[in-house]
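The following comprises the amino acid sequence and a computationally predicted model.
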Amino acid sequence: MTVQTHLRTIALAALLPLMGGASALAASAHDFTFQGIDGQPLPLSQFAGKTILVVNTASQCGFTPQYKGLEALWQRYRDRGLVVVGVPSDDFGGQEPGSAAQIKDFCEVNYSIDFPMTDKTVVSGDGAHPFYRWAADELGFLAKPRWNFHKYLIGPDGKLQSWFSTMTDPESEKVREAIETLLPATAPKS
């Protein structure tokens, strides 16, 4: 670590409490609940012990085909403990204008999505869902969603492990390797 990097780290650590980061630092992803696309609560605590990939999505985006890769990850790794959670959001370019029912139908019909989905959720700015504010506090300014299909990887212990930008394909080697390091070598026995 260079002296400049070390000084930046110290400065950021000093600023976190002033920016409301102190309480967020103690939290785990398992402390947050979304509203599911079916209108029921979707607590991340139900996935404790599993690896979670949380992705803000949109149905009318140039990156919408990433749904295919997200479903492929879900199918490939779910027996080993991966859960993909789709978080539809209309924050970027108004590219998720539909209702929960319309979003669900779109995802099922066009991409055969069967991983958990939330209701439409604000993921950026002052009104962002608490999970997204916490993730920004935990991983820093650069880790905030800048567009649709931003990805957060959460370990089985509920701690944020990494993030991947919109441009990073869900089936890229980078994403798959990060997921595989958090999963058991074989599927757990039931």
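Ah, there it is.

from here on, contacts and neighbour counts on C-alpha atoms
Will do.

Break down this protein into its helices, ranges please.
Taking DSSP state H to define them, one finds helices in the chain at 3-15, 21-25, 66-77, 100-111, 130-139, 173-182.

how far does the first one sit from the chain's center?
Centroid displacement of helix 3-15 relative to its chain, using C-alpha atoms, centre = their mean, to the nearest Å, is 26 Å.

now swap in the fifth one and tell me
For helix 130-139, the gap between its own C-alpha mean and the chain's C-alpha mean amounts to 10 Å (C-alpha atoms, centre = their mean).

go on, stretch 40-55?
Worked out by C-alpha atoms, centre = their mean, stretch 40-55 lies 10 Å from the chain centre.

Check it against this one:
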Amino acid sequence: MITDFEVKAANGSAVPLARYAGKVLLIVNTASKCGFTPQYEGLEALHRRYADRGFKVLGFPCNQFGGQEPGDAAEIANFCSLTYDVTFPVFAKIDVNGADAEPLFQRLKADAPGLMGSKAIKWNFTKFLVDREGRTVRRYAPATKPEDLVRDIEALL
């Protein structure tokens, strides 16, 4: 289960994902300087719209795609807050592919492969929907807009 993992907060402290047990999660690898960065607005809208029903967006900055997340944790947090008024958790910067890939993302990719069974994440803003039991339900391509996930999120809520 996804809730068995532990990740790092932006300040480096350990965060057990068990704190999100029983919630529907949308886990996203993010970047501040990407063509898809405006999706922060849609992600925040989903987060606010469904938070009281047990939904949470979790953002994981990643600099593996075109160097589009070059900042440190403070710069990323400042950008998210000032530019998009992000209130959902944005964790420490991670790798999502390769030998140093965050174990959470290794699991997400295994549970919900991409096109033609690909395990790799192709770009920023790949999204994974997780049900209340901590099971990965679906993977969405970077170009999929947050508002296009409403039906799937509501089905799990």
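Yes, it's here. Note that the structure is predicted; figures quoted are calculated from it, not measured.

And the helices of structure 1: which comes nearest residue 160 of structure 1?
Closest approach to residue 160 of structure 1 among the helices of structure 1 is made by helix 130-139 (7.3 Å; C-alpha to C-alpha).

one step back: quick check: which of the helices of structure 1 is buried the most?
helix 130-139 (a mean of 20; mean count of other C-alpha atoms under 10 Å).

which residues in structure 2 does that one match up with?
Matched against structure 2 by TM-score structural alignment, helix 130-139 of structure 1 falls on residues 103-112.

now do stretch 39-47 of structure 1
By TM-score structural alignment, stretch 39-47 of structure 1 lines up with residues 12-20 in structure 2.

contacting residues around that stretch?
Residues outside stretch 12-20 of structure 2 that contact it (C-alpha atoms under 8 Å, 6 or more residues apart in numbering): 2, 3, 4, 5, 6, 7, 8, 9, 92.

Pull up the distance across it, start to finish.
With C-alpha to C-alpha, to the nearest Å as the measure, stretch 12-20 of structure 2 spans 18 Å from end to end.

Find the residue at the geometric middle of structure 1.
residue 54 (2.1 Å; C-alpha atoms, centre = their mean).

returning to what we had before: just the closest of the contacts of stretch 12-20 of structure 2 to residue 109 of structure 2, please.
residue 2 (11.6 Å).

Leaving aside the residues adjacent along the chain, what's closest to that closest one?
Excluding the flanking residues, the one nearest residue 2 of structure 2 by C-alpha to C-alpha, 6 or more residues apart in numbering is residue 134, at 4.9 Å.

give me the number of residues near the alignment partner in structure 1 of that neighbour?
By TM-score structural alignment, residue 134 of structure 2 lines up with residue 158 in structure 1. Residue 158 of structure 1 has 21 neighbouring residues, counting by other C-alpha atoms under 10 Å.

thought residue 158 of structure 1 was touching residue 54?
No. Applying C-alpha atoms under 8 Å, one finds residue 158 of structure 1 not in contact with residue 54, separated by 11.9 Å.

In contact with the aligned partner of residue 44 of structure 2 in structure 1, which residues are there?
Using TM-score structural alignment as the criterion, residue 44 of structure 2 maps onto residue 71 of structure 1. Each residue near residue 71 of structure 1 by C-alpha under 8 Å, 6+ apart is listed here: 84, 111, 112, 113, 114, 115.

Please say which position in structure 2 the first one maps to.
Pointing back at residue 84 of structure 1 there. Superposed on structure 2 with TM-score structural alignment, residue 84 of structure 1 falls opposite residue 57.

That match and residue 51 of structure 2: what is the separation?
For residue 57 of structure 2, the distance to residue 51 of structure 2 - C-alpha to C-alpha - is 9 Å.

So for these two, which sits in the more crowded spot?
Neighbours per residue (other C-alpha under 10 Å) separate residue 57 of structure 2 from residue 51, with residue 57 holding more: 24 against 15.

List the residues that contact that one.
25, 26, 27, 28, 43, 44, 46, 47, 88, 89.

what's the burial count for the closest residue to it other than its chain neighbours?
Closest residue to residue 57 of structure 2 apart from its sequence neighbours, by C-alpha to C-alpha, 6+ apart: residue 26 at 4.7 Å. Residues within reach of residue 26 of structure 2, counting by other C-alpha under 10 Å, total 24.

Then the one 3 residues further on?
Counted with other C-alpha under 10 Å, the neighbours of residue 29 of structure 2 add up to 25.

That one reaches residue 59, doesn't it?
Yes. Under the criterion of C-alpha under 8 Å, residue 29 of structure 2 is in contact with residue 59, at a separation of 6.0 Å.
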